[in-house]
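> the following block contains a protein sequence and its predicted model.
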Amino acid sequence: MSRNASDILLETLEAWGVDTIFGLAGDGINGVIEALRQAEGRIRYVPVLHEESAAFMATAYAKWTGRLGCCLATTGPGGIHLLNGLYDAKLDRAPVIAITGLPYHDLSGTFTQQDVDLDKLFSDVAVFSQRVMGAAHMEAMASLACRTALARRGVAHLSVPIDVQDEPESSEHPSPRGKRQTVSNVAAEGLLLPKPDDVTRAAALLNRASRVAILAGRGALGAEAELERCAEVLGAPVAKALLGRAVMDDQHPHCTGGIGLYGTLGTHAAMERCDALLIVGSTFPYLEYYPKPDQAPGVQIDFDAQRISLRYPAEIGLVGDAKATLETLCAQLQRKEDRSFLAEVQNQDRRWSELLEAAATRDATPMDPAVPVAVLGRQLAADAVVVTDSGHHTGIVARHLPMRPGMAYGVSGALASMACGLPYAISAALAFPGRQIVAVVGDGGLAMQMGEFATAVRLNLPILVLVLKNGTLGQIKWEQMLFLGNPEFGCSLPDIHFAAVAEAMGGRGFRLEDPARAQDMMAQALQAATSGPVLIEAVVDPNEPLLPAKVPETYRQHLQKALSAGTPGAAAIQAALQRNPPRSMLQEGEKAGG
């Protein structure tokens, strides 16, 4: 029996290693859906409730596994809905294939229903975006799409007209120059190493310095041992960008935790005092948290030459695989016997831990958001997969849920999109069967894609969702006050009973308001999650501040201006600022002179 274009598409995707496709059926993609039905058992199809979720899941799947992620959507609005999740893939360099439908080939461009030129629409988000013209065209296009997504670590998009999806291969008359495509590993990069002279120069720079700090990001994943070795030889504290949370144990003596708004006193001390900076696999975007200009010459390791000096000026750029480059570099480093800089930073880390403990052990209500997060962190399995959405809660997790060896962490990084948390968790459960999957999300982000909890129920996935419910877009609220000096406006959220919604969808729901019940309820919920999706609705203090470890003078001025100008709940916010850790964060900024 002759294959049709959709059969050829799936066979080609399968040959390139695609084993899971996330999508939502529609009349503009039904030819591919039928081929998926016939391919059941070879390729897993995961139906979702919103195409944006499908794109987030495909992006996360690529991040979790290192293989191609794949999503599909129908014509017009279906394809448009994919875009947000695909921009997540673009900005975080995840290889994803997006398949969309198009109207009948002879109706495209005639203003027919759902007539959106998706191959043009996707031209910014995708490194490859093409329209498939017939069954004979499909194999070449699908193979090239897969190769390009892997080679360029980005999004490849194929748009397929409805009638082309069902077109038999036998009815086509291919060009005499057409040939069958050969699937090969040419898309996979070989081991990329920097120039030996550059490594020698970088080692000399780091050897000359007396106070080296390291900033590690997602690009350092897979090079954990080499990173630790370099840090030990250099006596260097290691700060971690958000996507790089899993590159080093938070309890490691060289680890200072996060950087930026979610950063720590140890990281601030490291960046303020270092006289050289080694950046490994990170383009952390917030320049104000790096060393001051001309303070510390930089060495940057990245597989992509385009990323060198993108944020911090690198005197020497080492373009290559992080693991191999660190190994080569470390062989030329001289051990620093003076450990006073590291000891200084470690002392700040101890102070920071004491401050965080004050928040994590508060027994007042409304509950400090640190309480349920810290309780969860203490009860996680050794190989737990932790997901966050984007928002106020992301900083709470960064500070109060330590990463340990063997854990994995995922979030929408450079895009920092809300609504990613639950789709990421679903994808993790499919990518890592048998592992504990937990998602910590905010009520704003969860409300956007709450329907996917029903997807998790349908798939009976072992997921625990902890939603920190504060009734507000917390990060935006604090940015309005800190960054601009404006009163909070437009950030309040409706009162959704998430636990009840979870129960109505067929999962388990818990409601946590009393910090005294947090430990027992968390243990009960984690146990229940081994049998299917569970949600804990933790009602937390809406006035808990989101502050950097050292609050700059401009932020303090803006905050007081915003509170004086009529921010709702100003008295409660003022009271929250008088307890630790916010009080100490404000005092640290004062001592630093802003």
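Cool, the structure landed.

> every contact and neighbour count from this point should use C-alpha atoms.
OK.

> leaving out sequence neighbours, find the closest residue to the spatially most central residue of the chain.
The structure's the chain has its C-alpha centroid closest to Val411; by C-alpha atoms, centre = their mean the separation is 2.3 Å. Closest residue in space to Val411, ignoring its immediate chain neighbours: Thr388 at 5.5 Å, by C-alpha to C-alpha, 6 or more residues apart in numbering.

> from Ala305, how far out is that neighbour?
30 Å (C-alpha to C-alpha, to the nearest Å).

> all helices for the stretch 351-500 of the chain, in order.
370-379, 392-400, 421-431, 443-448, 452-459, 474-484, 498-504 (DSSP state H, counting those that start in this stretch).

> quick check: which of the ones you listed is buried the most?
helix 421-431 (a mean of 27; mean count of other C-alpha atoms under 10 Å).

> so Glu288 sits in a helix?
Yes - applying DSSP: H, G, I helix; E, B strand; the rest coil, one finds Glu288 inside a helix.

> quick one: it from Tyr312, how far?
Taken as C-alpha to C-alpha, the span from Glu288 to Tyr312 is 10 Å.

> next up, a structure to set beside the first:
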Amino acid sequence: MATVSEFVIERIREWGVRRVFGYPGDGIGEFDGALGKAERAGEGLEYIRPTHEEIAAFMATAHAKFTGEVGVCIATSSPGGFHLINGLYDAKMDNQPVVAIVGQQGLDSLGTFNQQESHLERTFSDVAAYVQTIVSPAQAQAVVDTAFRTAITRLQPCVIILPHDVQGQKMVEPGPEMWQSRSSAVAPSIRIAPPLEQLQAAADVINAGERVTFLVGAGANGATAEVLEAAELAGAGVITSLRGKQVVPSDVPFHTQQLGLLGSRASYQQMKDCDTLVLLGTNYPYGQFLPATGQARAVQIDLRPEQLGMRYPTEVSIWADVKATLDGLLPLLTRKEDRSWQEKVIADMAKWDDELTAQAEQTYDDGVNPRRVYQELNKRLPAGAIVTADAGTTADWYGHYIRLHDGMLGDLSGRLASMLAAMPYAEAAKFAFPDRAVVCTIGDGAFQMLGMNELITIKKYLSRWSDPTFIVLVLHNDDLTQVSWEMRTEDGNPVWSTSQDVESVDYAGWARLLGFNGITVTEDDDVAAAWDAAFAHRGVTLIDAHTSKNVPPLPPHITFEFAKNTAKALLSGDPEGFGAIKDSATSLVTEGVERVKGALRRDDRDHGDDGS
């Protein structure tokens, strides 16, 4: 007769799970033993053990994001479980189905202040949509099934707590007795479609619009063809959220990439001028970049009902799956013959691309231009590549320069915006797609958190990947750069070196110590060759790019408040004052020159000048 642990493992497999991310400990020891037994019998789960439980939780979240499957992470009682929490909040805030299995001390220890005994249900009650301790074999089936069902339908993390003594108890089949539940491991569909009257109401708003903009988020994953067909019919411009970047291919000319501080001016202009806004699977949080109140009629489609009408006053709010909704909406949309709005969007994006190119070509006294690093990476991304970014300036440059073509994937810690996530995201992507090239882009501060450790994990599992191409880009500037700029631009404070300085480390040397390819880049002219070498190498490469910390992550529209705070900070004893002022001025001048060039090109076209 199977034990509870053996039953749980088999039930997880019934839910379609084949890979889990965990870290062992005595509180989960009996369950780990059952995992080993199942593996030896050829009926187990692929068990990936990183260097830390937090990494395991981020890996589970990333697995859910990249595959659409439920991500599973496993940890021991108290300290192990606590380490999962940051990664689980990433799942919660980015709406991902994750199930955590956490060990606990024996039932008799609960409430007795025993070693590593804590109130885990209370601990996980905020992060998890469902958290439950299995206290008897007859209860195990219902708890496991409810955790998976809830994770899938509510797109949230759930936690199963498994006391050590229960793990080894003999499993019993629940019967029809009072208080016992006989549940099923059948995944429910979440392709919820709205009623016809709501579809017609949404179509009426979109058909009436003359300047329609689609704001597309990660909730539209899997609906690329439908989004593009709807945009073509509506003559719409398309903006994607940072996590929605992979939904719409970058070569769609009316796709103006992202919005906001790390977005494009073409997207900013769309929001300023549109008369109709359609939000598809996004809870975009930066309301200051959305249309003015009353400017646009709005439609929103989302599977999370509490987020409908949250960011902008919507005229039609549809609680449904984006793909299923667009399937019903497309026949109701009328094709707009006037393409002037879409043509303007395309022209604005072409001008923005010119600006980005010019800014990437600038040189700086204190290091390599990080913009150039990303621009050269983007030129070389192979088909099917997967790119991850971290919180901080890597997200800025990822948003500006990385263009994901059809079939490419990219992601990061979104609403939580946690540092260090880029590394476990990249690892999870590589496990899910071992035949694809994966590029992790991360800052030196985040890399020092836990990222450096994970090169050890990569060394351990490298042989499992059919294509071993795994590239880590470290932006090495000895500074927590994004926070340094936020201190200046948001609060008008000079940078406080005590909190911001990052100890310099030979990251390429660390990679070579582990047997990997390590490349140090200190000159702009060496960037292209470094990427060529990295993609030519069949294995792991770390590019240690010594970049300038004074290149400002400029928003597409400089507000008076932004400029005032920045000037105040730089003139108030900022340790990088002169360098930052000089480099900010360089970026702003470049931006201004490109705007003038664009205006001249438009004027030439208007007057029939062929440019010769």
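Cool, the structure landed. Just so it is clear, the structure is predicted and the values come from calculations on it, not from any experiment.

> between Glu288 and Tyr312 of the first structure, who's got more neighbours?
Tyr312 (22 against 8; other C-alpha atoms under 10 Å).

> close enough to count as contact, that one and Tyr289?
No - using C-alpha atoms under 8 Å, Tyr312 of the first structure is not in contact with Tyr289; the gap is 10.4 Å.

> just to revisit the earlier point, ok, which of the helices of the stretch 351-500 of the first structure comes nearest Asp349 of the first structure?
Closest approach to Asp349 of the first structure among those (C-alpha to C-alpha): helix 392-400, 11.7 Å.

> tell me the average deviation of that closest one from the second structure after fitting.
The superposed helix 392-400 of the first structure is, by mean C-alpha distance after the TM-score superposition for the first structure, a mean 0.9 Å from where its aligned residues fall in the second structure.

> from the chain's centre, how far out does that helix sit?
14 Å (C-alpha atoms, centre = their mean, to the nearest Å).

> how about stretch 514-522 of the second structure?
26 Å.

> how far does that stretch stretch from one end to the other?
End-to-end distance for stretch 514-522 of the second structure: 22 Å, by C-alpha to C-alpha.

> list of residues touching it?
367-368, 455-456, 459, 507-512, 527, 530, 539-547 (C-alpha atoms under 8 Å, 6 or more residues apart in numbering).

> check contacts around Gly509 of the second structure.
Per C-alpha under 8 Å, 6+ apart, neighbours of Gly509 of the second structure: Gly518.

> that one maps to what in the first structure?
Under the alignment by TM-score structural alignment, Gly509 of the second structure pairs with Ala500 in the first structure.

> ok, Asp327 of the second structure next?
Per TM-score structural alignment, Asp327 of the second structure is aligned with Glu327.

> secondary structure element for that match, which one?
helix 322-330 (DSSP states H and E).

> please report the distance of Arg351 of the first structure from Glu590 of the first structure.
17 Å.

> same thing with Ser108 of the first structure?
Applying C-alpha to C-alpha to Ser108 of the first structure and Glu590 of the first structure gives a distance of 63 Å.

> could you do Tyr61 of the first structure as well?
For Tyr61 of the first structure, the distance to Glu590 of the first structure equals 44 Å [C-alpha to C-alpha].

> which of those two has more residues huddled nearby?
Tyr61 (31 against 15).

> what residues are up against the more buried one?
Neighbours of Tyr61 of the first structure in contact, by C-alpha under 8 Å, 6+ apart: 67-69, 424, 427-428, 431.

> got it, and Gly219 of the first structure?
Per C-alpha under 8 Å, 6+ apart, neighbours of Gly219 of the first structure: 244, 280-282, 302, 322.

> and what of Ala314 of the first structure?
Contacts for Ala314 of the first structure (C-alpha under 8 Å, 6+ apart) come out as 297-300, 308.

> export these to CSV and tack on secondary structure?
Formatted as CSV, those follow (three-state DSSP):
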residue, secondary structure
Pro297, coil
Gly298, strand
Val299, strand
Gln300, strand
Ile308, coil
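
> buried subset of those as a ChimeraX selection?
Of the contacts of Ala314 of the first structure, the buried ones go into a single ChimeraX selection, burial set by 16 or more other C-alpha atoms under 10 Å:
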select :297,298,299,300,308
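
> closest to Ala136 of the first structure among the contacts of Ala314 of the first structure?
Using C-alpha to C-alpha, those come closest to Ala136 of the first structure at Ile308, 41.6 Å.

> element containing the residue lying closest to the closest one once chain neighbours are set aside, please.
Excluding its sequence neighbours, the residue lying closest to Ile308 of the first structure (C-alpha to C-alpha, 6+ apart) is Gly317, at 6.0 Å. Assigned by DSSP H and E, Gly317 of the first structure belongs to strand 314-319.

> what's the average distance of that strand to the second structure?
Averaged out, strand 314-319 of the first structure is 1.4 Å away (mean C-alpha distance after the TM-score superposition for the first structure).

> out of the contacts of Gly219 of the first structure, who's the most crowded?
Neighbour max across these (other C-alpha under 10 Å) = Val280, 28 neighbours.

> correct me, but that residue touches Gln300?
Yes - under the criterion of C-alpha under 8 Å, Val280 of the first structure makes contact with Gln300 at 6.0 Å.

> state the distance from the residue located most distally from the centre of the first structure to Val164 of the first structure.
The outermost residue of the first structure relative to its centre, with distances by C-alpha atoms, centre = their mean, is Pro176 at 46.0 Å. Distance, Pro176 of the first structure to Val164 of the first structure, by C-alpha to C-alpha: 20 Å.

> neighbours around Gly111 of the second structure, how many?
Other residues close to Gly111 of the second structure by other C-alpha under 10 Å number 10.
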